[in-house]
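J.: Here is my input, please return the structure:
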Amino acid sequence: MEDLDTLVLRTARDWHAASQLVVLVTVTRTWGSSPRPPGSLMAISGHGEMAGSVSGGCIEDDLVRRVREEGLAAVCAGGRPATLRYGISADQAHRFGLPCGGTVELVLEPVAAHSQLSELLLACQQRRSTERRLDLRTGAVTLQPGRRDGLPHCADGVLVTHFGPRHRLILIGAGDLARCMGQMALGLNFEVIVCDPREAQRAGWSLEGAMLSHEMPDDLILRLQPDARTAVVALTHDPKLDDLALIDALQSEAFYVGAIGSRRTTLLRRERLRTHFGLDEAALDTLHGPAGLYIGSKTPSEIALSIMAEVVAVKNGVRQPAPRAVAEGKAASEGESGHGTSVCAVGG
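T.: Now for the predicted structure:
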């Protein structure tokens, strides 16, 4: 499964390669409430086909109508990018289904050979964060290394957008919980990699769209070098496997590192990683353990939901209690073997 940006860019590139006229639409700014955030992409072919979205549907319908009835040359005069705004008046907001007071600014860019969509797709595939600069006066495009994330902005007639690699989830341990988490993560457009060197656990385990590795967890982590768009979750309950993954993951750029287990297991794990493997407090304090938000979960599906909710919250910058405070505070209040969630009851 592709993330939406990749789908739109690839579709626009393929339409252009098939000699179709194509316009790439980018949400550049919004005011008030808006159905889609800045940076959202949409592609429209000269035949009126669409990929992606910039609103709830009404703006898309109007854009398609313009392209089909007026032609791409009229929408983007002279083959240069054009800027449109929707929802400036109350009548427009009502007509196009925008929330009260919502305004959306769009840049419409005719796709050409110099749009460098293939180069941009390759950079994302190679997990290289890229800044794309579109000259609104000429349509010229330049690509350069950039931030992993960032809102588009216009300055001096140049639209700057940021593209980063797809978010990735590495799960240590193949089992029911990994399958449930993998299914949810794929639905959330994560790339999913499941690692388990145990042949018995891998036998019969499969999940369409996920990669299954038989490497030792530390070898996998060292090979992949988790970046700031990677989450790592240890699910095996086996310190020989979980600890190996956690040691390297906690010293990487991964935005989320977690492990399942009871509160007592979490405290013992922290002490083991500190005493035997030399991890410092700064690294240990980023470990989410027990992984997941407290929702009273008991089944693998509920536990998967709990952990994926926490992963997504951290990805989106939602402030969470410090992992160490959660682990130690709940252990003290519930007893050494207390279970804030039921993650200790289900294997990886």
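J.: alpha carbons only for contacts and neighbour counts from here, please
T.: Will do.
J.: so what does the helix ranked longest in the chain touch, helix or strand wise?
T.: In terms of residue count, the longest helix belonging to the chain (DSSP state H) is helix 300-315. Applying 3 or more C-alpha pairs under 8 Å, 6 or more residues apart in numbering; DSSP states H and E, one finds that helix 300-315 contacts helix 176-187, strand 256-259.
J.: OK, contacts around D219?
T.: If a contact means C-alpha atoms under 8 Å, 6 or more residues apart in numbering, then D219 has no contacts.
J.: Following up with a second sequence; could you model it the same way so I can compare the two?
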Amino acid sequence: MDSLDLEVLTRARDWLADGRRVMLATVVRTWGSSPRPPGALLALRDDGRAVGSVSGGCIEDDLIRRLAAEGLPAQPQVVSYGVGAEEARRFGLPCGGTMELVLEPLDRPAPLDALLARLAAGELVERRLTLASGAVQLAAAHPEQGPSFDGRTLVSVFGPRYRLLLIGAGQLSAILARMALALDFAVTVCDPREEWSEEWAVPGTTLSREMPDDLVIAMRPDARMAVIALTHDPKLDDLALMEALRTPAFYVAALGSRRNNAVRRERLREFDLDEAQVAALRGPAGLYIGSRTPAEIAVSVAAELVAVKNGVAPERVLPVAEAKAALEVAADTLSACRSGG
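T.: Predicted coordinates for the structure are as follows:
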């Protein structure tokens, strides 16, 4: 679930609570190139105010005009854009792009209240809309489930599908946690050190004061969980990494210099981790962007995290260790050339 979609649902609920009527537009099918994927949401208030996005803006404008001219539909309906080349150009769709949307009228806040309450509890929720009747049902969803539409029933999935555990409650963790929340991760921060955990104040995250290795075991990392060690304290970082590297977690990383991470890998071997497990550690964490400040380092780490999650080989952009090694080789080569000249 995109964090923007949560904003759309919340705003739509608030408008309904104020006595307004709302139309919810959901992208259900795309062909060719399209600016937004299936599941993307747009909420339109009865006076034309809008939140969310289903395109670059042209389709939104047309829906606002449609709402002003025709009012909200009585029942959910399907509309298509970009079927022909001329219409694709008109609505700013890429060449060959076609998009199908379900337009759903909403007139009371209670159904969205129920959905938002389950999302606030951290649940992954399936919302099933039957177009013929307009009836909506909520049920538990599973992480691999995505949006679907068969022409009669629209199934949308809301809630965090990925988890992130940050070891350490310092400044960098706070910045990275905010980025991860915006990327729709469920974020847990672990720090047993009272002087750090007492100052943690990032809304929307879960704070744990357990020992990191105990928490990793309790959270049972799967292929949709990431663990990042950020304390620089081997007593905390190494224990968490030791347990995380034994799991299917898709991203396990640690901050620190190349030298520190090389030493860390030697320590991890002493915990009876095999070479494949030790090699799975990403350290130094992040992609090389010349980062220096905590915010820039957080961008670097978040970028690598998203790349790995999306199945993109981050090595194409060079992780920190390889990039710095390449810079050192280049500097040595330049120095040798100058000395020889």
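J.: Helices along the stretch 51-200 of structure 2, start to end?
T.: 58-70, 85-90, 110-120, 171-182, 194-197 (DSSP state H, counting those that start in this stretch).
J.: hmm, who's touching the first one?
T.: Read that as helix 58-70 of structure 2. Outside helix 58-70 of structure 2, the residues that touch it by C-alpha under 8 Å, 6+ apart are 44, 46-48, 53-54, 81, 90-92.
J.: what about R49 of structure 2, neighbour count?
T.: R49 of structure 2 has 10 neighbours, counted by other C-alpha atoms under 10 Å.
J.: now do T83 of structure 1
T.: Count around T83 of structure 1 with other C-alpha under 10 Å applied: 16.
J.: what residue of structure 2 matches up with it?
T.: Mapped onto structure 2 by TM-score structural alignment, T83 of structure 1 lines up with V78.
J.: what's the answer for G164 of structure 1, then?
T.: With TM-score structural alignment as the criterion, G164 of structure 1 lines up with G159 in structure 2.
J.: so who does that match touch?
T.: Taking C-alpha under 8 Å, 6+ apart, one finds 1, 119, 122-125 in contact with G159 of structure 2.
J.: again, only this time at 10 Å
T.: Counting by C-alpha atoms under 10 Å, 6 or more residues apart in numbering, G159 of structure 2 makes contact with 1-3, 5-6, 115-116, 118-126, 141, 143, 184-186.
J.: that older thread, a markdown table for the contacts of helix 58-70 of structure 2, including neighbour count and distance to K309 of structure 2?
T.: Below are the contacts of helix 58-70 of structure 2 laid out as a markdown table (neighbours: other C-alpha atoms under 10 Å; distance: C-alpha to C-alpha, whole Å):
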| residue | neighbour count | distance to K309 of structure 2 |
| --- | --- | --- |
| L44 | 25 | 32 |
| D46 | 18 | 38 |
| D47 | 13 | 40 |
| G48 | 17 | 37 |
| S53 | 21 | 23 |
| V54 | 23 | 24 |
| Y81 | 17 | 31 |
| R90 | 13 | 35 |
| F91 | 19 | 32 |
| G92 | 18 | 30 |
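J.: Tell me the residue in structure 1 aligned with L268 of structure 2.
T.: With TM-score structural alignment as the criterion, L268 of structure 2 matches L273.
J.: hang on, I meant D237 of structure 2
T.: Using TM-score structural alignment as the criterion, D237 of structure 2 maps onto D242 of structure 1.
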